[in-house]
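Asks: I'd like to go over a predicted model; first the sequence, then the structure.
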Amino acid sequence: MNYDPKSIESKWQQKWEAERAFEPSEDQSLPKKYILSMFPYPSGRIHMGHVRNYAIGDALARYWRKQGVNVLHPIGWDAFGMPAENAAIKHKRHPKEWTYDNIAYMRKELGALGLSFSKEREFATCDPLYTRWEQEFIIRMFEGGLLYRESTTVNWCETCHTVLANEQVEEGCCWRCDNPVVQREMPGYYIDIVRYAQELLDDLEQLEGKWPAQVLTMQRNWIGRSQGLEFRFELNDASKAKLNGCFDGYEVFTTRPDTIFGVTYSALAPEHPIVRHLIEHKLLDDEVIERIEAIINMSERERAQAEKEGYPLGISVIHPLTGEDIPVWTANFVLASYGGGAVMAVPAHDERDYEFATKYGLPIKRVIEGGELPYTGDGELVDSGVFTGKPNREAMKEIVAFFESEGLGTSQINYKLRNWGISRQRYWGAPIPLIHCPTCGLVPEKIENLPVTLPDDVEITGEGNPLESHPTWKHCTCPQCGGKATRETDTMDTFIQSSWYQFRYATDPKKWNETGIDKEDSAYWMPVDQYIGGIEHAILHLLYARFFTKALRDLGYHDIDEPFSRLLTQGMVLKDGAKMSKSKGNTVDPDAIVERYGADTARLFILFAAPPQKELEWKDSGVEGAYRFLKKLYSRKEKVSHRSLPEIDHDALAPEAKEARAKVYEALRKSGDVYEKTFAFNTLIAATMEALNALDKQSDPAVWSEGMYILLHLLEPIVPHIASELSEELFGRENLRRSIPLKEEVFVTESITYAVSINGKRRTEVAVPAGAEKEEILALAKEAGAKWLEGMQIVKEIVVPNKLVNFVVKPA
């Protein structure tokens, strides 16, 4: 009779594997559910933060299988990346060896938890067969102009020796190592994600109510659409001469054309070509040049948080409408990546411009009537030429129309989103399948020669890119002319691999050699019905995966617009008040819990301790409590006398038995919402615990049998081993595959408890027969509240059905 989780769990895990229980059916006429948790990086061991992610997905996958739905629930390994190289340096091991050893260990850990992943669809993103198709996608993007190479200023991490995308710089530091990032000019490869900016923005509407509002807001803000006026500031003659005739002027973008008459200065980004020219030709003081170069070496986020700083450039531009000379400065708040790296400054109506103008004593000119400066609201224009007196919103459209009619500027849409830099100067990544030929230029490798794989004979030192210094790997022949050429030694950003993996899972493994993405399989399985992962991926991974889906659709690989229908962002697991992570040394190893208490205990605790969207504070006592509940559940099998759902005459039951049945069916009624809508597993588990306690207070064997039958059915997705064991022993395994109808008669109560209030203050309560008329309710309430009503005149009687009676009284 003792609960032995180790033997039970080993038995069922072997049985499930032998039965291929978690492999999806090939029958695409069946209704489907694609449940996907963000895949792990094979860092060596999993912790309970990982378990939370996978336990949520597994509960949903098991639930839908019980409903007769064809379920795809895969797992894989996000296996390329810098941590493997860093580990290779530290442990003097090859990154490939380290990665695959970790995969083997973590696969065993996940298996011990009884997670119902498809084994046949598992892959690692460093597998050559995965790289082969990814490289084909990159070649098609290059051929279509979506991928290009150019030399630009990039974010460089000196510690990791690689370029970072803007999204990978957090508060001026590398997202991986947390060390400062500097700006460096170098060539690299970029994907034109901005080409899809408007579609990425528009299609967020499809995800309203299905994705967390916070994630949708973060994506909208990151894309950052703005509409306004683009026009040209012409340099005056003296400024053209100072710049040796190399520049006539520059383009400016503004979202506030209504304030154009209030421009008192213009500001350029420190990286702007005009500023660079002034620096290179020593046309500025040495001290100013030194300060500007220091700003250039700051990340965009650092500059955004820094105090406003700038320097006059000794040049001026001509206001396009007034003809006035406008002084030009360089300022740290102007970014080269947005609007051409130049702004018109209107300090009277922009907080940033006002702060800068106030600091440096620049003129401030009001052009909209309103409150104190800087005034950013609406009002009538003043001192604005022919537009004076007009409401600023109305004048905005007229000013844009005037610029266009006079050939001075155009209406324009801009985005904060920048093109995706995918070059990484590291070894452990997918090689970019392009070749440098002195005759043909930059050309793609032939498709039939893919995959371009990494050489194994490298030494990882952390200094430079081993592919660059390899004696033979980079030397090749040009696919076009056959002459001597060299391979590109940059490897791809690892976010490439996680941007299309959902399509690889959806493709039947028997087709993996012939295709990267099968169009028919994608049409059936995609989009993912439920995606599960951390909020930290709200911008990076999710935006890239959405973009890749649209780009591969346009290249003809599938017909899907959005990859993930619904998104659940689970809260972090905390220990000692901090996020559970290896770097903080506060992880809890699930192996130790499984060894001592069993996998079902680990799963039950992680789903019971908090709602999945909320943070979870780790408590050892909670694990003990989960284990005690499972032992109690297991011990109650002796109470079961029926081998199926018994027929029960509810009216003939004792009150305790009726209460127990009501608790059991309350849990059953709650389960549909939990598994299909709210994912509040903690409330369902609490309901099953209450039901078991209620069953303990009665002795009817039929009620016990029915209760255990239903509770095992409800708990199987959460604690599958013990539920499967008890179901097989008590009822046969078919219990777990049957739907159980609600029986409304168990919810019929003989009386309803009403609160009795006097002048809104609760005084007592009274039991009222179910179905009683208002007069009877009032009579019983008056009787119950007699001592508070004595000597009082009842002014008003209020009855809230099934809840309360309130008497409004005054002294008689």
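Replies: Arrived safely.
Asks: Please make it C-alpha for all contacts and neighbour counts, starting now.
Replies: Will do.
Asks: so A165 makes contact with R424?
Replies: No. Judged on CA atoms under 8 Å, A165 makes no contact with R424 at a distance of 9.7 Å.
Asks: ok, the nearest residue to A686 once chain neighbours are set aside - how many residues close by?
Replies: Leaving aside its sequence neighbours, A686 sits nearest to F608 (CA to CA, 6 or more residues apart in numbering; 7.7 Å). For F608, the tally of surrounding residues (other CA atoms under 10 Å) stands at 22.
Asks: Enumerate every residue touching F608.
Replies: 681-683, 685-686 (CA atoms under 8 Å, 6 or more residues apart in numbering).
Asks: Now a ChimeraX select for only the buried ones of these.
Replies: Buried members of the contacts of F608 can be picked out in ChimeraX with the line below, counting by 16 or more other CA atoms under 10 Å:
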select :681,682,683,685
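Asks: can the contacts of F608 go into a markdown table with extra columns for secondary structure and distance to A213?
Replies: As requested, the contacts of F608 are exported to a markdown table (DSSP: H, G, I helix; E, B strand; the rest coil; distance: CA to CA, whole Å):
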| residue | secondary structure | distance to A213 |
| --- | --- | --- |
| F681 | helix | 21 |
| N682 | helix | 22 |
| T683 | helix | 23 |
| I685 | helix | 27 |
| A686 | helix | 28 |
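Asks: Looking at the contacts of F608, spot the one nearest P31.
Replies: For these, the residue nearest P31 by CA to CA is F681; the value is 24.2 Å.
Asks: where's the closest one relative to L604, distance?
Replies: 9 Å (CA to CA, to the nearest Å).
Asks: try this one side by side with the last:
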Amino acid sequence: MSDYDFEAMQRRWQPVWESLGLFTADGSGKPRRSLVDMFAYPSGDLHMGHAEAYALGDAVARFWIQQGYDVLHPVGWDAFGLPAENAAIRRGAHPAEWTYANIGTQAESFRRYATSIDWRTRLHTSDPSYYRWTQWLFLRFLERGLAVRKRAAVNWCPVDRTVLANEQVVAGRCERCGSAVTKRELTQWFLTITAYAEQLLDDMAELEGHWPAPVLTMQRNWIGRSAGAYLDFGPFEVFTTRPDTVFGATFLVVAPDSALAGSLCSAGQRPAFDAYVSRVRGESDITRTAAGRAPTGVFLGAHGRHPFTGEPLPIWAADYVLPGHGTGAIMAVPAHDERDLAFAQTFDLPVRPVAGTRDTDASPDFLAGMDREAATARLIAEAEARGVGRAGVTYRLRDWLVSRQRFWGCPIPVVHCANCGIVPVPDDQLPVVLPDLRGEALAPQDVSPLATVRDWVEVDCPRCGGPAERDTDTMDTFVDSSWYFLRYCSPAYGKGPFDPDAVGRWMPVDQYVGGAEHAVMHLLYVRFFTKVLRDLGLVDFAEPFRRLMTQGQVVLNGAAMSKSKGNMVDLGEQIDTYGVDAVRLTMVFAGPPEEDIDWADVSPAGSVRFLGRVLRLASEIGAASPAAADHAQRSTPGPTLHRGSPATSHFTELSRSSEPPSAHPVDSRELWITSGDPGLRRTTHRLLAAITELMEEQRLNVAVARAMELANAVRRAIDGGLPAGDPAAREAAEVLAVVLSLFTPYTAEEMWARLGHPPGVARAGWPRADPALVAETTVICALQVNGKLRDRLEVPADITTDDLTALALASPVAAGRTVTRLVVRPPHVVNLVVSGP
């Protein structure tokens, strides 16, 4: 490692790049592309997961820049949230102090990590200049009836003492702190994402092939569309996906913690019911619906009425029915549902099998002989004709609970007036700025710490002028992150959440990069937000991200890294030991982006050795063929690299077009030499063509492997006698430097300098491979005898079957043998089937 001085390179090139402004989106007429990384939370310095995500995204952004696109690659911080608040409590400080100190640390690490960021885009969601517009957007949702305040049974984290959205509860525990989640009946703010459930499902067709299939599957399952029927059982309707089994219903069940259960309970059953509800509210949804759990319940002292037979059916409250699913009530068909059967057996309720063939109920004449699909359709039609039911669709998706009983978040911009009710804060009074709270004053309780700041809470009603109070909840931080990518286009814009013209130029995002763990939280919410913004006339597209790349986790010895487990790998220490480029290269080369990386199985030291070899290669070739000497060999004009000119002059302007960026030809440079070792030139051009295709397919780890092949090919050629000054060697080294600029920017820049070029390899221009050299003029054909390899033939790539047959039969392998049959697969294989040895 001594001859690979990464610290010196990092000190040398970082200030040079900043002075050149290599990654500033210039808004020129060139075709545009935008790449957005899921922005970081400032809980400390960057960690190993960040290192992987930003290495992957940066390679794609740099590839586009090399191709001549005007690329927007922004940066920002998801700066509100509980970790900052908890840290402030421990330190007796304000959450902003911890937050912005960590942002400063991370910003320096981003620069050190050589990410191709346009720093003019920088934003923080905790800045009043940002959350002013989060509040403004909330009020637009409120105007459209998409932000509602209602009482509901909600998830409650007893440790963080705040409510959680369903998506933030994992296996019955708080997604952030891991504590067991309970239920509470509270009045909270919701965004009605359910109003867009069908659109969220239907529009996935636009994302097929561009988003990872597992992410789309997770979203479909989470939305959970179910078609069936609503049937009227007297006191209430139930929704069922199997209306054809209605004649097997023997009792009804309602969620005990629903308003419906309380309204149905008779006076005599009230004590037992109240005790049961108190117990149920201490359980999570996961616990209540767990398979194999012993059923519990209480009879409500009420009956419903079968919609077809008029039979009275007893109504029970049972915890396996949840208040937010369907109508919060079910028809129990114990002969055809395991949980209903277990409940019926426990409480000695009737079990009535559906009496028919082919999985239908044939007891009523109108269903006799039908299969399930036909019986379902017929029963719904009959229910509608009798006025006891109708066709319907339900979703597993619930409205998005956005209230949080904590301080460090975006205040909800409404006041509560005894005369006027809920009153929006006027737009010209935004932002509603957080007061100054710190230390123990932030300690979690059953209400938000904001409720204790009476001079902040008590205000005049904007409508009537009477006494009113601010809403003391703050918004879920996922609201902040549902529109931030739009703000990147114009982070200082003051007339709205974003400049419509800038959004029109850059959005939707061409490439989004981040973790798959956000599949049913952030990615679902941001799709919902985008559709609402479209309906508000603020954007003209329905999907926020054209393409999504998800990366796996960085683990250690098969286990997720955790401070509590003591198995953390410190990114800063890895960079101090091996250098930025070696860490970046290791991350990308470890495997496909979507797979986990086990840091115990990879080798930054191996990356260091490879990078040292390519630097030595560049030094040899640069010393043997000075840059000035090779100008005379240029055979074609065009966007070639001009020695001594600024890096930005390597581009040719491309005309603007209404076509999407992918329709434009890329701006690249010709590989212009006409002399040099032909074998090395063919290898260079074939590998370049392969790398270009692999980058387009985002198979980044394989692209790195091909770059390593190119470095090895040049080394072998020189060690085998090719002069280091041969034009083919210089050509290969230049291609290698440009390719490595995507993954190892410091080393690539150093190579570029040693090859005699001015700074700016990141904008050198992507080399264009010569099709004539890429084409395989000859290939190696395997000559087999009875399936065993006996010889190899070098044959033309386009050889015909007849010619290959003749060549095989004339070979020494065929001499003296009786060939009974030939299997010919030009140009790669010929198998001679012979009799005898």
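Replies: Sure, I can see it. Worth saying up front: this structure is predicted, and the values here are computed from it rather than measured.
Asks: quick revisit: quick check: the aligned partner of the residue nearest to A686 of the first structure in the second structure vs L740 of the second structure, distance?
Replies: Mapped onto the second structure by TM-score structural alignment, F608 of the first structure lines up with F589. Separation of F589 of the second structure from L740 of the second structure (CA to CA): 12 Å.
Asks: N786 of the second structure too?
Replies: For N786 of the second structure relative to L740 of the second structure (CA to CA), the value is 46 Å.
Asks: So those two - more neighbours on which side?
Replies: Set N786 of the second structure next to L740 and count neighbours by other CA under 10 Å: L740 wins out with 27 against 16.
Asks: any chance you could map the strands in the stretch 401-550 of the second structure?
Replies: 403-404, 414-417, 421-424, 458-460, 467-470, 474-475, 511-515, 548-551 (DSSP state E, counting those that start in this stretch).
Asks: typed the wrong thing, it's the stretch 201-350 of the second structure
Replies: According to DSSP E, counting those that start in this stretch, the strands that the stretch 201-350 of the second structure contains are 225-232, 237-240, 251-254, 297-305, 312-318, 329-332.
Asks: Mean deviation, the fifth one versus the first structure?
Replies: Once fitted to the first structure, strand 312-318 of the second structure is off its aligned match by 2.5 Å on average (mean CA distance after the TM-score superposition for the first structure).
Asks: check which helix or strand covers R184 of the second structure.
Replies: strand 182-191 (DSSP states H and E).
Asks: Superposed on the first structure, what's the mean shift for that strand?
Replies: Mean deviation for strand 182-191 of the second structure: 0.8 Å (mean CA distance after the TM-score superposition for the first structure).
Asks: Show me what counts as buried in that strand.
Replies: For strand 182-191 of the second structure, by 16+ other CA under 10 Å, it's 182-184, 188-191.
Asks: next one: stretch 138-145 of the second structure
Replies: Under 16+ other CA under 10 Å, the buried positions of stretch 138-145 of the second structure are 138-139, 141-142.
Asks: OK, contacts around the aligned residue in the second structure for P563 of the first structure?
Replies: By TM-score structural alignment, P563 of the first structure lines up with P544 in the second structure. Going by CA under 8 Å, 6+ apart, P544 of the second structure touches 507-509, 526-527, 530.
Asks: ok, now S565 of the first structure?
Replies: 207, 210-211, 527-531.
Asks: 7 Å instead?
Replies: For S565 of the first structure, the contacting residues are 207, 210, 527-530, by CA atoms under 7 Å, 6 or more residues apart in numbering.
Asks: burial of the aligned residue in the second structure for G339 of the first structure, as a residue count?
Replies: Under the alignment defined by TM-score structural alignment, G339 of the first structure corresponds to G326 in the second structure. Other residues near G326 of the second structure come to 20 when the count uses other CA under 10 Å.
Asks: Which residue of the second structure sits opposite K663 of the first structure in the alignment?
Replies: Per TM-score structural alignment, K663 of the first structure is aligned with T683.
Asks: Just the element for that match, please.
Replies: Going by DSSP H and E, T683 of the second structure is part of helix 678-696.
Asks: In that helix, which residues are buried?
Replies: Under 16+ other CA under 10 Å, the buried positions of helix 678-696 of the second structure are 680-692, 694-695.
Asks: Quick one: residues in contact with it.
Replies: By CA under 7 Å, 6+ apart, helix 678-696 of the second structure touches 700, 702-703, 706, 710, 728, 732, 769-770, 773-774.
Asks: so how much does it differ from the first structure once superposed?
Replies: Its aligned residues in the first structure lie a mean 2.5 Å from helix 678-696 of the second structure after superposition (mean CA distance after the TM-score superposition for the first structure).
Asks: Nearest residue to D340 of the second structure in space, please, no chain neighbours.
Replies: Nearest non-adjacent residue to D340 of the second structure, counting by CA to CA, 6+ apart: P334, 4.5 Å away.
Asks: now, among the contacts of F608 of the first structure, which is nearest to V443 of the first structure?
Replies: Using CA to CA, F681 comes nearest to V443 of the first structure of the contacts of F608 of the first structure, at 53.5 Å.
Asks: Alignment lookup: that closest one to the second structure.
Replies: Aligned counterpart of F681 of the first structure in the second structure: L700 (TM-score structural alignment).
Asks: Also A165 of the first structure?
Replies: Using TM-score structural alignment, A165 of the first structure sits opposite A165 in the second structure.
Asks: hang on, that match packs against D399?
Replies: No. Taking contacts as CA atoms under 7 Å, A165 of the second structure lies outside contact range of D399: 8.8 Å.
Asks: the more surrounded of A165 and R424 of the first structure?
Replies: For A165 of the first structure versus R424, the count of surrounding residues by other CA under 10 Å is larger for R424: 28 against 20.
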